[in-house]
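Participant: Task: produce atomic coordinates for the following.
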Amino acid sequence: MKIATFNVNGINGRLPVLLRWLEEARPDVVCLQELKAPDGRFPIREIETAGYGAIWWGQKSWNGVAIISRGRQPIETRRGLPGDADDSQSRYIEAAVEGMVIACLYVPNGNPAPGPKFDYKLRWFQQTDYAAELLALDVPVILAGDYNVIPTELDVYKPERWGDDALFRPEAREAFRALVGQGWTDALPALHPGERLYTFWDYFRNAWGRDAGLRLDHVLLNPPVAKRLVAAGVDRDVRGWEKASDHAPVWVELSEAARPVRRRRSASKGGQQR
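Facilitator: Coordinates of the predicted model:
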């Protein structure tokens, strides 16, 4: 089973890229972020024609999250995190798919920091205490999305330039570590320790051409899923397509049974590791 996360940076403007990638990669489940479209403008007809059922929570111009599943309809179990009824930003949606709980999240960027936007980012991370409730469930659970956090210096092309950015500030990194520390497995470094894997390249300053990237998109697995993890990677070649998102899809492959024999596979398609 192949499960992916992809910040599409505007689902309607990037729809040809998304549809091409779905046809080529054939993921079973995809978490999408930054739809930048209200509910009524989600391209459900095109998604269904591609063979996917979908749930989504849109928002005009900003944010927006969706879960799509090949050949089946995801069953929505939650939209929005508990703990802040006044937060109307569409950043979290959750579904049951084939006996799994799959959560799609889009953590606030937080810039400029310090300031109100960074405070909101940290408050949002505090709400992920709900993740501990999911972790306690006796079912497979995946938390996938754009966390807007660079976890380590290995995950950024020039760490010294990012010290004051909300993506890399100590408070944000500690919040991510605390989340993972509940008992989640961060899939990419789990299978590719010590490798420099990026998932985002800015549109400015030729970041893609220079491979000046960041790892912002993460797939976290609870123990029942982590036992089934056999491969994980980044489809980085998608970032080089015409009118592409500034993010590339991140994916994991799961075996049907627990405790598989793990195999290493190229973590990043379409480019050399640097």
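
Participant: rest of the way, CA atoms for contacts and neighbours
Facilitator: Will do.

Participant: residue boundaries of the helices in the stretch 1-150 of the chain?
Facilitator: Using DSSP state H, counting those that start in this stretch, the helices of the stretch 1-150 of the chain run over 15-25, 44-49, 116-127, 130-135.

Participant: If you count neighbours, what's buried in the second one?
Facilitator: Within helix 44-49, the residues that count as buried by 16 or more other C-alpha atoms under 10 Å are 44, 47-48.

Participant: elements contacting it?
Facilitator: Here helix 44-49 touches strand 52-57, going by 3 or more C-alpha pairs under 8 Å, 6 or more residues apart in numbering; DSSP states H and E.

Participant: tell me which strands and helices the strand it packs on is in contact with?
Facilitator: helix 44-49, strand 65-70, strand 75-79.

Participant: Tabulate the ones you listed in JSON lines, adding columns for distance to residue 134.
Facilitator: Output for the helices and strands packed on strand 52-57, formatted as JSON lines (distance: least, C-alpha to C-alpha, whole Å):
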{"stretch": "helix 44-49", "distance to residue 134": "28"}
{"stretch": "strand 65-70", "distance to residue 134": "17"}
{"stretch": "strand 75-79", "distance to residue 134": "12"}
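
Participant: To compare against the first, here's the next sequence to fold:
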Amino acid sequence: MDDSENVSYIIIHDLTPDAKILYLSPSLTDVLGYDPADTMGTSSFDWIHPDEVEAARQLHYETIRDDKAAAVAYLRVKNQEDRWVGVVIQRSVVHNALIGSLSFAKPGAKAMHTAATAQEVAFLNPAAYQTQLEFRKWNDSQSKASIVVPRDMSVPFEDLFNNIPTPSERTGLILNRFSRRCPIMYCTNDCIFDPVKLRGRSLYDFVHPEDESNVRQCIDVSKGWAVSDSGHPSDGGFVFGSFRACLAGRDSTEG
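Facilitator: Predicted structure coming up:
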């Protein structure tokens, strides 16, 4: 896959100092060339450029400490060919895990769209910041991307995690966006749903029928954002909404 295509993959890792990988979508092979099966249980920091590891570790800690959602960061990671490539990651804390996506960093309308709808945008090194557009959020002329500065090393990194507050009760669902019914591929926890009941079923089976049209509209909008100029799957912006959940599940094909 050429770097010009902004294909993305989903990554989920735990809230420990090592950021152990719990799940990777198959599209990892298209982005970095690795087999997802070979990366399970390894640390996310193993792929990050040495000059940016400390900033990445700090960002990991702050994301968990502040219970962040819809946050974006730019950094460099190593692909299977031992080349360092610039990527953009989108991440949210979902109670017991950190869920996000990774795709090639590429200036343009998609990058501006993602930044405009994100809660924050950060760069892990000044050089990358200088080569990117000066991102601003919609309707906020004062909001700019920030540069992450490595933390004070006086406190061991592992010790910072001893006093992290309990994150909000959230559940992350990985959906197959290539299907109209959006079958659920992965559920991060049982805070809201029973993961066993969800596996392989349509998201809409767990949406109140009166809210289904609104949820479909939100997902259709996000799918539209997540298509590159050449028509390939890509990373897109964030869509925010709410709906009433049908915890027991239903047959959404009826009606």
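
Participant: Can you calculate the TM-score here?
Facilitator: Here the TM-score for the pair of chains, by TM-score structural alignment, normalised by the length of the second structure, is 0.30; 134 aligned residues with a C-alpha RMSD of 6.3 Å.

Participant: What is the nearest of the buried residues of helix 44-49 of the first structure to residue 7 of the first structure?
Facilitator: Distance to residue 7 of the first structure across those (C-alpha to C-alpha) is lowest for residue 47, with 15.8 Å.

Participant: Can you lay out the helices of the stretch 1-150 of the first structure as TSV showing distance to residue 252 of the first structure?
Facilitator: What follows is the helices of the stretch 1-150 of the first structure, written out as TSV (distance: least, C-alpha to C-alpha, whole Å):
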stretch	distance to residue 252 of the first structure
helix 15-25	12
helix 44-49	21
helix 116-127	23
helix 130-135	19
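
Participant: so which of the ones you listed comes closest to residue 100 of the first structure?
Facilitator: helix 130-135 (11.0 Å).

Participant: For residue 147 of the second structure, see how far away residue 113 of the second structure is.
Facilitator: 19 Å (C-alpha to C-alpha, to the nearest Å).

Participant: ditto for residue 131 of the second structure
Facilitator: From residue 131 of the second structure to residue 147 of the second structure the distance is 13 Å (C-alpha to C-alpha).

Participant: Looking at these two now, which is surrounded by more residues?
Facilitator: Taking other C-alpha atoms under 10 Å, residue 131 of the second structure and residue 147 do not tie; residue 147 has more neighbours (18 against 9).

Participant: That one and residue 128 of the second structure: what is the separation?
Facilitator: From residue 147 of the second structure over to residue 128 of the second structure (counting by C-alpha to C-alpha), the distance is 9 Å.

Participant: same check, this time on residue 92 of the second structure
Facilitator: On the measure of C-alpha to C-alpha, residue 92 of the second structure and residue 128 of the second structure end up 22 Å apart.

Participant: For these two, indicate the residue with more neighbours.
Facilitator: Just comparing residue 92 of the second structure and residue 128: by other C-alpha under 10 Å the higher neighbour count belongs to residue 92, 21 against 15.

Participant: follow-up on the earlier one: okay if I get the buried residues of helix 44-49 of the first structure as TSV plus distance to residue 57 of the first structure?
Facilitator: Shown next, in TSV, are these (distance: C-alpha to C-alpha, whole Å):
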residue	distance to residue 57 of the first structure
44	12
47	15
48	17
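
Participant: Closest one of those to residue 177 of the first structure?
Facilitator: Nearest member of the buried residues of helix 44-49 of the first structure to residue 177 of the first structure, counting by C-alpha to C-alpha, is residue 47, at 34.7 Å.
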